[in-house]
Structure formats: C-alpha cells, structure tokens
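In: Sequence first, then the predicted structure, then my questions.
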Amino acid sequence: MINIGNRIKEIRKSKNITASMLADQIGVAQSFISGIENGNKKCSLETLDSICTCLDISLAGFFREDAPELEPEFKKLLAASKNLTSQQRELITKFLETLE
C-alpha cells in the first residue's frame, strides 16, 4: 500500500519544490504539508488533488508508483485527442503507424 506522505515528499523533492512553496501554492500552512509527509496529519481527497495539480501529476499518476510520468509532448497529444471523434483518432493512429 502506498504511503501518501512519502509519495508527496518524493514527488515534491524530485521537482525541486519545497514544502513551503507547495503550501503557498495550495493555500495551507507549511506545517500541514510537513504533517502529511511525516504521517502526522491526514489530507482530504480535495487537498491531495490540489497537491497533485501543483506537482503537475494526475491523481492516477500519483498512485502508480511504477508508471513514469508522461513527457509534456505526450500530455499535449493526449489532451488534444480528447476532443477528437473516434474516426479522427483512428486516422491519426494509422498515420502514426506509417511513421514507425
């Protein structure tokens, strides 16, 4: 089972964000972030979502320890593809396959 506090600290440090910076971004006290990371405080799903947004990771990505975070270029492609029809996605997939 994932330790939420440790995971927050791990991601935060990998992005060179201090606990104080994270706290300022989501509007809580730095001691609250430290408390979560040390296992002394619990955070709501809403707070965790805010933390993930600040750390530029999805909630799903937060809980997937073994899956690497997508590169920004791939995130853009995924975001753009959400507005496409299934037929448009199929055409793009076929085009990409020709580039292999």
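Out: Noted; the coordinates are in hand. Numbers count the residues shown, from 1 in each chain.

In: Every contact and neighbour count from this point should use C-alpha atoms.
Out: OK.

In: who touches the longest helix along the chain?
Out: Scanning the chain for the helix with the most residues, using DSSP state H, yields helix 86-98. Helix 86-98 has contacts (Cα atoms under 8 Å, 6 or more residues apart in numbering) with S81.

In: Identify the residues contacting the nearest residue to A29 once chain neighbours are set aside.
Out: Among residues not flanking A29 along the chain, A23 sits closest, at 5.6 Å (Cα to Cα, 6 or more residues apart in numbering). By Cα under 8 Å, 6+ apart, the residues touching A23 are 29-30, 32-33.

In: what's the answer for F32, then?
Out: F32 neighbours (Cα under 8 Å, 6+ apart): 23, 41.

In: Quick one: residues in contact with the host helix or strand of F62.
Out: Using DSSP states H and E, F62 sits in helix 59-63. For helix 59-63, contacts defined as Cα under 8 Å, 6+ apart pick out 2, 7, 48-49, 52, 67, 69.

In: Export those residues as TSV, with columns for distance to L96.
Out: Formatted as TSV, the contacts of helix 59-63 follow (distance: Cα to Cα, whole Å):
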residue	distance to L96
I2	36
R7	35
L48	36
D49	33
C52	31
A67	23
E69	22
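
In: then this one, side by side with the first:
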Amino acid sequence: MNIGKRIRELRQANNLKVVELAKKSHISQPYLSDIEKGRTTPSLDKLTSICEALNISLGEFFEQPSDLPSDLLQFLEAAKSLTKEERQAVIHMIKTLKG
C-alpha cells in the first residue's frame, strides 16, 4: 500500500487542503506534503494523528483499497452518514441511471 497516496485520497475525499490537514494533524505542511509524495514515511504516531484528523481509525485507513478514484472515495465518505434507507434509495437511483 502506498501510504502517501492513501492519505492524499482521503484528504481530497474530505475536501481538505494539505495545509488544513497538516494543521488538524499537528504536523508541518512540508512534512505532510513529503508523506503524500512518497518522500518520507510517517511514524505510527504521526499516522495516528493524521487518521484522527480525518476522523477514521488506523484499521479504516488500511481497509479500503487505495486504487479507488478520489471522487468515489468522496462518495463513499458521504454515504457513511446516510441511514440504511437513504443508502438503499441512492443504490436504486444509481441503478435507474444505469438503465
């Protein structure tokens, strides 16, 4: 898994800029940028801080495949707050759109 790529995807899915996530994570913007670009790997403590800023657990960080496009990740993040009935309605709408 590419940790930096995963962080970038989750950051984008949460509509956060690098500077915003860095501030929420209590790390410097250049350091976060280096992580996202694969120039460095975060310590477990730093990764935990990043996950907390993204409102996810370390388990959730590692469970989703990182090859999903950022817009699909954003869709999934938004869907988490829906009720079961609302998710079913969205699924029905998507199936209707696909014909």
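Out: Structure received. Fair warning: this is a prediction, and the values are worked out from it, not measured in the lab.

In: give me the stretch of structure 2 that the longest helix of structure 1 matches.
Out: For helix 86-98 of structure 1, there is no aligned range in structure 2, judged by TM-score structural alignment.

In: thinking again about what came up before, next one: the helix holding F62 of structure 1 to chain centre, how far?
Out: Averaging C-alpha positions (Cα atoms, centre = their mean, to the nearest Å) puts helix 59-63 of structure 1 6 Å from its chain's average.

In: Quick one: average offset of that helix versus structure 2, please.
Out: Helix 59-63 of structure 1, aligned to structure 2 and superposed, deviates on average by 0.4 Å (mean Cα distance after the TM-score superposition for structure 1).

In: Can you classify the spatially most central residue of structure 1 as helix, strand or coil?
Out: The centre of structure 1 sits closest to I57, judged by Cα atoms, centre = their mean, with a distance of 0.9 Å. Recorded secondary structure, I57 of structure 1: coil (DSSP: H, G, I helix; E, B strand; the rest coil).

In: Next one: G59 of structure 2 from R6 of structure 2, what distance?
Out: 13 Å (Cα to Cα, to the nearest Å).

In: the more surrounded of these two?
Out: R6 (20 against 9; other Cα atoms under 10 Å).

In: Alignment lookup: T48 of structure 2 to structure 1.
Out: Using TM-score structural alignment, T48 of structure 2 pairs with D49 in structure 1.

In: how near is the nearest residue to its match once chain neighbours are set aside to E97 of structure 1?
Out: Of all residues not flanking D49 of structure 1 in the chain, L59 sits nearest, at 6.4 Å (Cα to Cα, 6+ apart). Separation of L59 of structure 1 from E97 of structure 1 (Cα to Cα) stands at 30 Å.

In: now swap in L45 of structure 1 and tell me
Out: In terms of Cα to Cα, L45 of structure 1 sits 39 Å off from E97 of structure 1.

In: cool, and S31 of structure 1?
Out: 50 Å.

In: Looking at these two, which has the bigger crowd around it?
Out: Neighbours per residue, other Cα under 10 Å: of S31 of structure 1 and E97, the larger number sits with S31, 13 against 9.
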